[in-house]
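Participant: This is a predicted model, with the sequence first.
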Amino acid sequence: MKPEEVLAHFRETDALLEGHFLLSSGMHSDRYLQCAKVLMHPQRAAILCQALAKKVHDALGKGAVDLVVAPAMGGVVVGYEMARQLGVPGMFTERVEGQFTFRRGFEVPKGAKVIMSEDIVTTGKSSRECIEVIKEAGGEVVGATCLIDRSNGTADVGVPLFSLMQMNVKIYPADKLPPELQAIPAVKPGSRNLK
């Protein structure tokens, strides 16, 4: 799938937003990708994740993945669909008192080859946190996936990161906002509240 085809899914569902956004990492940006608006359409989710699963198969080989784990909340739908496309079980981590953990009886079989899957990667912070929990549970993380890599390939999640496309979306710390962002209030459209 070509990058313009991926972005078409976001544009057609009004999921590519422009303005001033406060990201869950604490950074600010002038563009935001609201994956939930794309993923609310099961056919679009299937098309996007099928293309992403093909990238994983091409890179790692068929049968190289035993399990998909996603960080809640943003990664749940992508993780489920990636597990379906790869033909393996899927589960998710949740934040409890600010830390990812497994709940709901989810357990990672010791030595399971795991793909960590989420919607968007910007700094890679949530991905790294989720990957650490998988490793602590006994899984071997063989790779990570996201629909769009907003870091344009610069985020290091500690394992190979497969995405449908990379974007060069500038992010800024609160004390280094450009004048055009300083002039408008920030909106927090994501799923995670900042403290």
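Facilitator: All right, it came through fine.
Participant: Going by C-alpha atoms from here, please, whenever you check contacts or count neighbours.
Facilitator: Fine.
Participant: which residues does residue 177 contact?
Facilitator: Residues in contact with residue 177 (Cα atoms under 8 Å, 6 or more residues apart in numbering) are residue 28.
Participant: Could you point out the helix or strand that follows the biggest helix by length in the chain?
Facilitator: The longest helix of the chain (DSSP state H) is helix 42-60. Following helix 42-60 in sequence order, the next helix or strand is strand 67-71 (DSSP states H and E).
Participant: One more to weigh against that first structure:
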Amino acid sequence: MMSKERAEQIFATTGALLEGHFLLSSGRHSNRYIQCASVLQYPCYTEELAEELASRFRNDNVEVVIGPAMGGIIVAYEVARKLGVKGMFCERENGEMKLRRGFTVVPGQRVLVVEDVITTGGSVREVIQVVREEGGAVIGVAALVDRSGGKVDFGVRTESVLVVDIETFEPDNCPLCKAGKIPLVKPGSRY
């Protein structure tokens, strides 16, 4: 199992840990942001992190790995490669998460849902719903980073390489907005 220190080293080395005033894809604000794209641009680190996630589900008979676009695409591909199974992604169409591009889930298929970063779990929940509507069996959720500190519950086994508890704020109660010193930045992919 990868140590927390090794995972933190990878994120620090790639410049993925940011400080500032951020608008998250959930709509909440935060003074810290984890930009997984900074890690995923390095195949050697992506492979190492994906191997860690794959190892945790290697004995669960995963048949398909699915992630949400954008953040989950590379992670889904690499975890699927490590498990020797098909990798797909869901994407938004008219604001709704869907399987497109000919991707399908066969009823009863054992699916692992993956994501780069979990904050509120909204995108993962949408992917889980799509999989279940297709008749698939979600056997787990895997993420590079769980920034909720393990508070998000998907009703299935959830594994993350790095679990951190980063404070977030509703926009109306954001101390950074009230202080007015640091401009709000939208680094996520949903906006």
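Facilitator: Yep, it's here. In this text, all values refer to a predicted model and were calculated from it rather than measured experimentally.
Participant: if we can go back for a sec, and the longest helix of structure 1, how far out from the chain middle?
Facilitator: 14 Å (Cα atoms, centre = their mean, to the nearest Å).
Participant: That helix packs against which elements?
Facilitator: Judged by 3 or more Cα pairs under 8 Å, 6 or more residues apart in numbering; DSSP states H and E, helix 42-60 of structure 1 is in contact with helix 35-39, helix 76-86, strand 140-149, strand 161-166.
Participant: 7 Å instead, please
Facilitator: Helices and strands touching helix 42-60 of structure 1, by 3 or more Cα pairs under 7 Å, 6 or more residues apart in numbering; DSSP states H and E, are helix 76-86, strand 161-166.
Participant: compared with structure 2, how much does the helix or strand following the shortest one deviate?
Facilitator: Next helix or strand after strand 161-166 of structure 1 toward the C-terminus (DSSP H and E): strand 171-172. Comparing strand 171-172 of structure 1 with its match in structure 2 after superposition yields a mean distance of 0.6 Å (mean Cα distance after the TM-score superposition for structure 1).
Participant: what range in structure 2 does strand 171-172 of structure 1 sit on?
Facilitator: Aligned using TM-score structural alignment, strand 171-172 of structure 1 spans residues 168-169 in structure 2.
Participant: Check stretch 2-20 of structure 1 too.
Facilitator: Counting by TM-score structural alignment, stretch 2-20 of structure 1 sits on residues 3-21 of structure 2.
Participant: Need the contact partners of the matching stretch.
Facilitator: Residues from elsewhere that reach stretch 3-21 of structure 2 (Cα atoms under 7 Å, 6 or more residues apart in numbering): 29-36, 38-39, 45, 161-162, 176, 182-185.
Participant: buried sites along it?
Facilitator: 7, 10-11, 14, 16-17, 21 (16 or more other Cα atoms under 10 Å).
Participant: Which member of these is positioned nearest residue 148 of structure 2?
Facilitator: Nearest to residue 148 of structure 2 among these is residue 17, at 15.2 Å by Cα to Cα.
Participant: Which helix or strand contains residue 101 of structure 2?
Facilitator: Residue 101 of structure 2 belongs to no helix or strand, assigned by DSSP H and E.
Participant: Trace it over to structure 1, please.
Facilitator: In structure 1, residue 101 of structure 2 lands on residue 104 (TM-score structural alignment).
Participant: re earlier: quick check: end-to-end length of the match of stretch 2-20 of structure 1?
Facilitator: End-to-end distance for stretch 3-21 of structure 2, by Cα to Cα, to the nearest Å: 29 Å.
Participant: Point to the residue nearest the middle of structure 2.
Facilitator: Centroid check for structure 2 by Cα atoms, centre = their mean gives residue 115 as the closest residue, at 2.3 Å.
Participant: Would you quantify the distance from it to residue 146 of structure 2?
Facilitator: Counting by Cα to Cα - residue 115 of structure 2 and residue 146 of structure 2 are separated by 9 Å.
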